[in-house]
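Visitor: got a structure for you, letters missing:
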């Protein structure tokens, strides 16, 4: 049975706002946008194309997609742990998470269905559609399932799995003694680094995936399968407790951003499936932890500025809509390839269009839904308080 509510294991309550981390969210979303640009044949330059064979520059930039998604998974565990408050109910937590992610997912799923069936005239797979609607599609290794419709939603399938387990995970992570948190962080990272070694033993002699330069089933297992990606989420949870309990964090945000950049260029040359997740997990996690420490200390970073915070607020909507805008925007513009200067202009145009759609989704869907959820929560909290007040008795008559 899941716990009925959350127990506070923090040493005091943390401020709820982490503006630097909000700004980082958009940087991560943009890296995924950049990868999907390469999957759209906008550039005539062969080195910037992924098909029919990946060019050298494209292969290096391909790493940004892995980095962006890994960042989101670690950040999700970090932020949810950061925001735990004593007494909040498990049911209330699940409802808030559902209303946070599902309306945008449903909207883009419907849009993808209309565009695929109506514009592209492609046959629609009912089974894939149902699994997608239920957010369980990343559990299935078949590419035609986890990439169906709005293919970026595979990561949302992982997030839904994380949210489902979070109350139980909190029972364990919340009880780790502060002096042992770094030890447990190391254990989780060690398991993440073991996954690429185990994958070939589980999936021997599978078909080769030229994009990831690894057997396809190993690629799916290490980069899509929710129980495996749960490790990054748990790493983020432990890092949040490290910061909340005042444990020492080595280096600062600037240093870890530099380390992240260095590892990014080294990762594609690592063996097996290490480039997909394991290589980047420590620098990304430490970037998040040091960003939170900077916010706690009141140090202003460029990531915490108003423009980046606004972009971070619409980053989920941007992530959910950008691939549809890229694919069908490219089709609307003729579906061709352009020389690099013109292609960059097309990319900028599609980026701005994605931002505009994301802003509309955030303003008209995401924000009103969350405002409604908060108002309902406040009303339920106020009812018991009102019932507990003494009844006023008139002295007249």
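Guide: Perfect, I can see it now. Predicted model only: the values in this text are computed from it and were never measured.
Visitor: contacts, neighbours, all on C-alpha from now
Guide: Will do.
Visitor: show me where the stretch 151-300 of the chain has its strands.
Guide: 208-209, 214-215 (DSSP state E, counting those that start in this stretch).
Visitor: so for residue 222, which of the ones you listed sits nearest?
Guide: Proximity to residue 222 (CA to CA) singles out strand 214-215 among those, at 10.7 Å.
Visitor: and that closest one, how far from the chain's centre?
Guide: 24 Å (CA atoms, centre = their mean, to the nearest Å).
Visitor: now do the host helix or strand of residue 381: distance to the chain's middle.
Guide: According to DSSP states H and E, residue 381 maps onto helix 367-388. Counting by CA atoms, centre = their mean, helix 367-388 is centred 28 Å from the centre of its parent chain.
Visitor: mind listing what's buried in it?
Guide: Buried residues in helix 367-388, counted by 16 or more other CA atoms under 10 Å: 367, 369, 373.
Visitor: save these as CSV, and put in distance to residue 199 too.
Guide: Listed next are the buried residues of helix 367-388 as CSV, based on distance: CA to CA, whole Å:
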residue, distance to residue 199
367, 41
369, 41
373, 41
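Visitor: now the angle from the host helix or strand of residue 104 to helix 367-388?
Guide: Using DSSP H and E, residue 104 sits in helix 90-114. Angle of helix 90-114 versus helix 367-388, following axes from the mean of the first three to the mean of the last three CA atoms, to 10 degrees, is 160 degrees.
Visitor: okay, one more to line up with it:
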């Protein structure tokens, strides 16, 4: 019984990851459509898939809470945490960054020195600009989210040096940027785009950006999920599922799509509510998780980071097909972009992410000496 319960928990979480990745690819593929009727659908419906980013952030906080419940306050525990997160994120990021650099070099027909400089900054998660609306100008444009991920991981890693006071440490590290600074500037809000920029250092703008609240919401969801009192009776679990479905349907009314996508002040809060209700429902009943979504979930990071490389191949296929009818060209092209984006993610997941992450983790763990506690992946959530 224990095994089946654990597998079910992994499945619903992986399905959420798969949905988040698929939503992002759908949004970006929709932007390639040119006909007015197609663009209306792309902006009126498909653009809401940008909320996949908000979902990724909430899931990240949720996983951080659940996978660090065994924190013993030791430096080794914090080091192991840092190694696992680094090995999960950076190796694939490095390879993809080099691919983008090679493409830029080939297109420029000479070494792109400025692009190379920005790539180096990207690899240390340095925001390209202090202005939030320009975070998306990194060489790998979708990598702006990794800047936030790296910041949040750093905060969690520091907090792991204390077992009893770790959440007070998290609060002390996050409060200056999310509460004190906006109050001093008299601009306390949840807008991703309207926080006052800090020119002194680009990293500081990660600390004050309201998107960090989505990680905190994920942490809160983890705390509620692991609490004994939070197991709902089956009728209430069913009500949560129905309410989640209703909330999902209302997203076109609660989310205002923009060119950049994530908006915690609108759809991000809806995404959190949906996630929390389904997480609680999963404690009382097994949530059905479509196997394709679970499959996509295992590759979600690769899909997110590399799908635009797949779009390069999709553009060539569309040019080769040379479909003359505009509407048909848009929708057939949309399907090709979607398929190529997912296929590229699958390719990188199996050939680069999985073997390179495992090798990096093994080598870095070896530097710590004698193995510590048994490892488990960030999706292997223990039953609660």
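Guide: Sure, I can see it. The structure displayed is predicted, hence computed values, not measured ones.
Visitor: just to revisit the earlier point, which residue numbers in the second structure go with the helix holding residue 104 of the first structure?
Guide: Per the alignment by TM-score structural alignment, helix 90-114 of the first structure matches residues 78-102 in the second structure.
Visitor: what does that stretch contact?
Guide: The contact list for stretch 78-102 of the second structure (CA atoms under 8 Å, 6 or more residues apart in numbering) reads 115-116, 119, 123, 139-140, 153-154, 157-158, 160-161, 302, 305-306, 352-353, 356-358, 360-361, 364-365.
Visitor: can you tell me which of those residues are buried?
Guide: Among those, those classed as buried by 16+ other CA under 10 Å are 115-116, 119, 139-140, 153-154, 157-158, 160-161, 302, 305-306, 352-353, 356-357, 360-361, 364-365.
Visitor: tell me the counterpart of residue 259 of the first structure in the second structure.
Guide: Mapped onto the second structure by TM-score structural alignment, residue 259 of the first structure lines up with residue 247.
Visitor: where's its match relative to residue 221 of the second structure, distance?
Guide: 17 Å (CA to CA, to the nearest Å).
Visitor: for stretch 222-232 of the second structure, which positions count as buried?
Guide: By 16+ other CA under 10 Å, the buried positions in stretch 222-232 of the second structure come out as 222, 224, 225, 226, 231, 232.
Visitor: ok, stretch 70-90 of the first structure next?
Guide: 70-82, 84-85, 89-90.
Visitor: before we move on, the earlier item: now, the contacts of stretch 78-102 of the second structure that are in helices?
Guide: 115-116, 119, 123, 153-154, 157-158, 302, 305-306, 356-358, 360-361, 364-365 (DSSP state H).
Visitor: what is the aligned counterpart of residue 297 of the second structure in the first structure?
Guide: Here residue 297 of the second structure is matched to residue 312 in the first structure, going by TM-score structural alignment.
Visitor: so that match is in contact with residue 24, correct?
Guide: Yes. Here residue 312 of the first structure reaches residue 24: they are 6.9 Å apart, a contact under CA atoms under 8 Å.
Visitor: span of stretch 287-307 of the second structure from start to end?
Guide: This stretch, stretch 287-307 of the second structure, spans 28 Å end to end (CA to CA).
Visitor: so what's the residue nearest in space to the middle of the second structure up against?
Guide: Geometric centre of the second structure, nearest residue: residue 56, 3.3 Å, by CA atoms, centre = their mean. Residue 56 of the second structure makes contacts with 17, 20, as judged by CA under 8 Å, 6+ apart.
Visitor: so it is in which element?
Guide: helix 51-67.
Visitor: number of nearby residues for whatever residue of the first structure lines up with residue 151 of the second structure?
Guide: Under the alignment (TM-score structural alignment), residue 151 of the second structure maps onto residue 161 of the first structure. A count of nearby residues for residue 161 of the first structure, using other CA atoms under 10 Å, gives 18.
Visitor: need the contact list for the closest residue to residue 161 of the first structure other than its chain neighbours.
Guide: Take residue 161 of the first structure and drop its neighbours on the chain: the residue closest to it by CA to CA, 6 or more residues apart in numbering is residue 226, 6.8 Å away. The neighbourhood of residue 226 of the first structure, defined by CA under 8 Å, 6+ apart, consists of 138, 139, 157, 158, 161, 162.
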